[in-house]
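In: just to be clear, the model below is a prediction. Sequence and coordinates:
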Amino acid sequence: MCEKPKLTYFNGRGRMESIRWLMAASGVEFEEKFLETREQYLKLIKDGCLLFDQVPLVEMDGLKLVQTKAILSYLAGKYNLYGKDLKERAQIDMYAEGTLDITSMMLMYPFCPPEQKKAQCASIIEKVTTRYLPVYEKAFKQHGQEFLVGNCFSWADVQLIEIILMLEELKCDILAQFPQLQAFKARACNIPTIKKFLQPGSPRKPPPDEPYVAKVKKILALN
């Protein structure tokens, strides 16, 4: 029996959450090791586990995988969520990188000074609703299919449902102008593996709070 993949990160969303989502959507069980101290993090570096001295770290198939996009690409290929040919893979990459752009904005938001959060939230919502969500809405409207590429569930769809749910935490009606995305959300949330991941007690992490932000800053020695 193969060992479960081992995920090493902070006990929160961050850059690992998209990896958790993709594994969960693939029906893959995994184990997690949470960094609680700076000493644990420095030991990973000293032991040569982190190619660029950064987490997340995923250990599986005899590999120590780092760099979020590389990990996601590996998982998508391994679990048949990467299209049927190079053209579909390129389309999936484009859509997935768009959602990763949004993820990057969302990752920085909890670390903003309190006095900047209102403006930062408004900026994220403006960019997302004018630049990103219209692209996905148009894609579904044009091809009339259930999923973004080739009418097959892919990495791009997993990323999209993850980011939709995160954005709704900022603005509950953010999909009000996007009926195609509303329908996609309903479909995606009923996929058995995703439905399971959305249930209480799953490895899905809650929105980052102040104690989580403080711990991350302490471990990484951020000012």
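Out: Yes, it's here.

In: please count neighbours and contacts with C-alpha atoms only from this point.
Out: Fine.

In: can you give me the strands for the chain?
Out: For the chain, strands defined by DSSP state E occupy the ranges 6-9, 31-34, 57-60, 63-66.

In: reformat the ones you listed as CSV; add distance to residue 214.
Out: Below are these laid out as CSV (distance: least, Cα to Cα, whole Å):
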stretch, distance to residue 214
strand 6-9, 15
strand 31-34, 15
strand 57-60, 21
strand 63-66, 23
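
In: can you show me the helices along the protein?
Out: With helices called from DSSP state H, the chain shows them at 17-25, 38-46, 68-78, 86-108, 114-127, 133-143, 155-170, 179-189, 192-197, 210-220.

In: will you turn the strands of the chain into JSON lines that also has mean neighbour count and distance to residue 201?
Out: Below are the strands of the chain laid out as JSON lines (neighbours: other Cα atoms under 10 Å; distance: least, Cα to Cα, whole Å):
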{"stretch": "strand 6-9", "mean neighbour count": "20", "distance to residue 201": "17"}
{"stretch": "strand 31-34", "mean neighbour count": "14", "distance to residue 201": "14"}
{"stretch": "strand 57-60", "mean neighbour count": "20", "distance to residue 201": "21"}
{"stretch": "strand 63-66", "mean neighbour count": "17", "distance to residue 201": "26"}
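
In: and residue 115, which of those is closest to it?
Out: Proximity to residue 115, assessed across these by Cα to Cα, is greatest for strand 6-9 (28.3 Å).

In: so which elements touch that closest one?
Out: Where contact means 3 or more Cα pairs under 8 Å, 6 or more residues apart in numbering; DSSP states H and E, strand 6-9 is packed against strand 31-34, strand 57-60.

In: other SSEs contacting the first one?
Out: By that I understand strand 31-34. The helices and strands touching strand 31-34, judged by 3+ Cα pairs under 8 Å, 6+ apart, are strand 6-9.

In: what comes into contact with the strand it packs on?
Out: 16, 30-35, 55-60 (Cα atoms under 8 Å, 6 or more residues apart in numbering).

In: chain center to that strand, what's the gap?
Out: Taking Cα atoms, centre = their mean, to the nearest Å, one finds the center of strand 6-9 at 14 Å from the center of the full chain.

In: now do stretch 176-189
Out: So, by Cα atoms, centre = their mean, the centroid of stretch 176-189 is 18 Å from its chain's centroid.

In: now that stretch: buried residues?
Out: For stretch 176-189, a neighbour-count test (16 or more other Cα atoms under 10 Å) marks 178, 180, 181, 184, 185, 188, 189 as buried.

In: okay, now the one to match up with it:
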Amino acid sequence: MAHKYKLTYLGVRGRGESTMMLLAAHGEEYEDYRVDLDKAQEETRKSPQGTLPYLTIDGNTTVAQWMAINRYFAREFSMYGQTNLEALFIDEIVDTCVTLLEQAEKASAIRDENKKKEAVKTFTHEIAHKYLRFLESSIVSRVGEKETGFAVGSKLSLADIMIFNVIETGRLEGELVEYPRVTVSREKVLENERIAMWLKIRP
């Protein structure tokens, strides 16, 4: 029996994008419910943990924690590796992306414009490269005799989605010269026809 999904999120691009990319890659139908910033506090009361995004399943079950939601869909859509070992490799990359994303959010959340500008500069040119090196190293260490271009294994996975998401959210497209495997992983996401179409029409 197919489930009915509703994803509730702010009307801005951020963490929820990775979930919607997973849904797009699978061609899954769902309700994309966007919340205006001035109504966000009211909407969080409906979330089990008072956070956005949250997922509603079949109209009555709500789940918070965006990465729990991502991992659920990745498993449902066979985008979590073909073996437990591949799933472990995916988790290594995903957790690195989450840490990098948190660093990007921390810099962009600073209210003082001068301090924010300096923090974003430090993030982009120093902090981000530390984690991009980690990602590049993880991908390189898993590449076997048959290189596919994907971060893990021979097909698109949550790892590739998260790499794309953190690069976009952190505005790191111009920082990838030293990281060819990360670059190719990002390009593999763009090669997915369903995701490419969704990226063109997303809010």
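Out: Done, it's in. Just so we're clear, the structure is a prediction, and the values are computed from it rather than from any experiment.

In: got a TM-score for the pair?
Out: TM-score of the superposed chains, computed with TM-score structural alignment, normalised by the length of the second structure, equals 0.82; 196 aligned residues with a Cα RMSD of 2.5 Å.

In: nearest to residue 195 of the first structure, out of the strands of the first structure?
Out: Across these, residue 195 of the first structure has its closest neighbour in strand 31-34 (19.6 Å, Cα to Cα).

In: if we can go back for a sec, can you tell me which of the helices of the first structure is most buried?
Out: Most buried of these by mean neighbour count (mean count of other Cα atoms under 10 Å) is helix 17-25; its value is a mean of 23.

In: to what extent does it diverge from the second structure after superposition?
Out: Here helix 17-25 of the first structure, set against the second structure after superposition, deviates by a mean of 2.0 Å using mean Cα distance after the TM-score superposition for the first structure.

In: most remote residue from the second structure's center?
Out: Using Cα atoms, centre = their mean, the residue of the second structure lying farthest from its centre is residue 114. It sits 28.5 Å away.

In: check contacts around it.
Out: Contacts of residue 114 of the second structure by Cα under 8 Å, 6+ apart: none found.

In: the contacts of strand 6-9 of the first structure: which two are farthest apart?
Out: Spatially, the most separated pair among the contacts of strand 6-9 of the first structure is 35 and 60, at 18.5 Å (Cα to Cα).

In: corresponding residue for residue 85 of the second structure in the first structure?
Out: Matched to the first structure by TM-score structural alignment, residue 85 of the second structure sits across from residue 87.

In: my bad, should have said residue 72 of the second structure
Out: Per TM-score structural alignment, residue 72 of the second structure is aligned with residue 74.

In: so how far is residue 178 of the first structure from its match?
Out: Here residue 74 of the first structure is placed at a distance of 31 Å from residue 178 of the first structure (Cα to Cα, to the nearest Å).

In: next: residue 30 of the first structure.
Out: According to Cα to Cα, residue 30 of the first structure and residue 178 of the first structure sit 34 Å apart.

In: quick one: residues contacting the residue nearest to residue 91 of the first structure when sequence neighbours are not counted.
Out: Spatial nearest neighbour of residue 91 of the first structure, chain neighbours left out: residue 149 (6.9 Å); criterion: Cα to Cα, 6 or more residues apart in numbering. Residues in contact with residue 149 of the first structure (Cα under 8 Å, 6+ apart) are 83, 88, 91, 92.

In: aligned partner of residue 149 of the first structure in the second structure?
Out: The equivalent of residue 149 of the first structure in the second structure is residue 152 (alignment by TM-score structural alignment).

In: which one of the contacts of strand 6-9 of the first structure sits closest to residue 193 of the first structure?
Out: residue 30 (13.8 Å).

In: look up how far residue 202 of the second structure lies from the equivalent of that closest one over in the second structure.
Out: Aligned counterpart of residue 30 of the first structure in the second structure: residue 30 (TM-score structural alignment). As judged by Cα to Cα, residue 30 of the second structure and residue 202 of the second structure stand 14 Å apart.

In: next: residue 105 of the second structure.
Out: Distance from residue 105 of the second structure to residue 202 of the second structure, by Cα to Cα: 21 Å.

In: just residue 67 of the second structure next, same as before
Out: In terms of Cα to Cα, residue 67 of the second structure sits 21 Å off from residue 202 of the second structure.

In: same question for residue 43 of the second structure.
Out: 21 Å.

In: next: residue 74 of the second structure.
Out: When residue 74 of the second structure is compared with residue 202 of the second structure (using Cα to Cα), they lie 20 Å apart.

In: could you dump the buried residues of stretch 176-189 of the first structure to TSV with distance to residue 126 of the first structure?
Out: As requested, those are arranged in TSV below (distance: Cα to Cα, whole Å):
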residue	distance to residue 126 of the first structure
178	14
180	19
181	17
184	21
185	20
188	25
189	25
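
In: tell me the counterpart of residue 180 of the second structure in the first structure.
Out: Per TM-score structural alignment, residue 180 of the second structure is aligned with residue 179.

In: what residues does its match make contact with?
Out: Counting by Cα under 8 Å, 6+ apart, residue 179 of the first structure has contacts residue 137.

In: circling back: between the strands of the first structure, which one is closest to residue 142 of the first structure.
Out: Among the strands of the first structure, strand 63-66 comes nearest to residue 142 of the first structure, with 36.2 Å by Cα to Cα.

In: average offset between that closest one and the second structure?
Out: Counting by mean Cα distance after the TM-score superposition for the first structure, strand 63-66 of the first structure comes out at 1.5 Å.
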